[in-house]
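# Okay, structure incoming, though there's no sequence with it:
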């Protein structure tokens, strides 16, 4: 039987990897797709550690690429469970890159992955709650609630069945767009 609640620190995962030329894009920077793959792996590890179950990626709510990562830098990813629902968890991930020659570090990426715990039959299973122990953990949980509400509103807007372009034309006025309707 799983515990009813777990501390955030019990599920935290940290990974580090040296960035190699094989991870770079045509511009000589580390390819964003490679970083996304690492983010998905650490989100899986963190969510599985918290839930004690196999977890799948339900959505990637935010991926902010803040600064480029260079070949030869040591990338460290830190993942925490920021929020839990019945079977879902929001995993917050911070990515930092360190120049191993100078010791300078930079914040390169922040990401939020929604993961869902599953059983062997592929059905969603309940996850333990979170024990929040400090203001930072409370802030992360509250911000996740806010992001979830905004996400539900976005989904609702995209599924409107009574779409009329005239209702949205005023939103386009300040953008670089030209409308040529037949």
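Looks like it arrived, so ask away. This structure is a prediction, so every number in the text was calculated from the model and none was measured.
# When you work out contacts or count neighbours from here on, use the C-alpha atoms and nothing else.
Noted.
# longest strand anywhere in this protein?
strand 105-118 (DSSP state E).
# helices or strands next to it in the packing?
In terms of contacts (3 or more Cα pairs under 8 Å, 6 or more residues apart in numbering; DSSP states H and E), strand 105-118 is packed against helix 32-51, strand 54-65, strand 88-98.
# let's bring in a second one:
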């Protein structure tokens, strides 16, 4: 997904709002998850979003996503965000994120998803390291539930 960054998209530094980048990430990740499982999906978590560099007015924001790993009913989606200077074609990595989506059946209940078949070295690395991220997400979720129920 690619879009141009215009002045209404930016803060007083002339760079895109972080929340706008987050919305783009969630949108492209949702599309990616739905294409993978051909089901409705819901965002279950966003484990990390690292802003590495700003995207300025008049640059393009370019997002690329793929399903990096699946569990029973969930999918981990990796999203890479780049800025592109439209005059020179130069691109630079500006952020990246991992999100988790759950596939839903016709009744809105979680339903199984197909496995991932990684092809590139990057995809294989994300696939190999996904179980560790899965465990971290589960621990974080368990702690959040415990905290909520004890308050």
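Received, thanks. Source: prediction; values computed, not measured.
# quick one on the thing from earlier: same list, the helices and strands packed on strand 105-118 of structure 1, but as a markdown table with mean neighbour count and distance to residue 13 of structure 1 please.
A markdown table is the format used below for these (neighbours: other Cα atoms under 10 Å; distance: least, Cα to Cα, whole Å):
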| stretch | mean neighbour count | distance to residue 13 of structure 1 |
| --- | --- | --- |
| helix 32-51 | 20 | 6 |
| strand 54-65 | 16 | 15 |
| strand 88-98 | 24 | 9 |
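# Same list (those) but as JSON lines, adding distance to residue 139 of structure 1.
Shown next, in JSON lines, are these (distance: least, Cα to Cα, whole Å):
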{"stretch": "helix 32-51", "distance to residue 139 of structure 1": "19"}
{"stretch": "strand 54-65", "distance to residue 139 of structure 1": "17"}
{"stretch": "strand 88-98", "distance to residue 139 of structure 1": "12"}
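# which stretch among those comes nearest residue 170 of structure 1?
strand 54-65 (27.1 Å; Cα to Cα).
# Next, the mean deviation of the longest strand of structure 1 compared to structure 2.
Compared with structure 2 after fitting, strand 105-118 of structure 1 has a mean deviation of 0.6 Å; criterion: mean Cα distance after the TM-score superposition for structure 1.
# circling back to that earlier point, go through the helices and strands packed on strand 105-118 of structure 1 and name the closest to residue 76 of structure 1.
strand 88-98 (5.3 Å).
# could you list every residue that touches residue 125 of structure 1?
Contacts for residue 125 of structure 1 (Cα atoms under 8 Å, 6 or more residues apart in numbering) come out as 86-87, 117-119.
# contacts for stretch 120-138 of structure 2?
Contacts for stretch 120-138 of structure 2 (Cα under 8 Å, 6+ apart): 47, 68-69, 76, 118.
# top helix in structure 1 by residue count?
Longest helix of structure 1, by residue count under DSSP state H: helix 135-158.
# Alright, that wraps it up for me.
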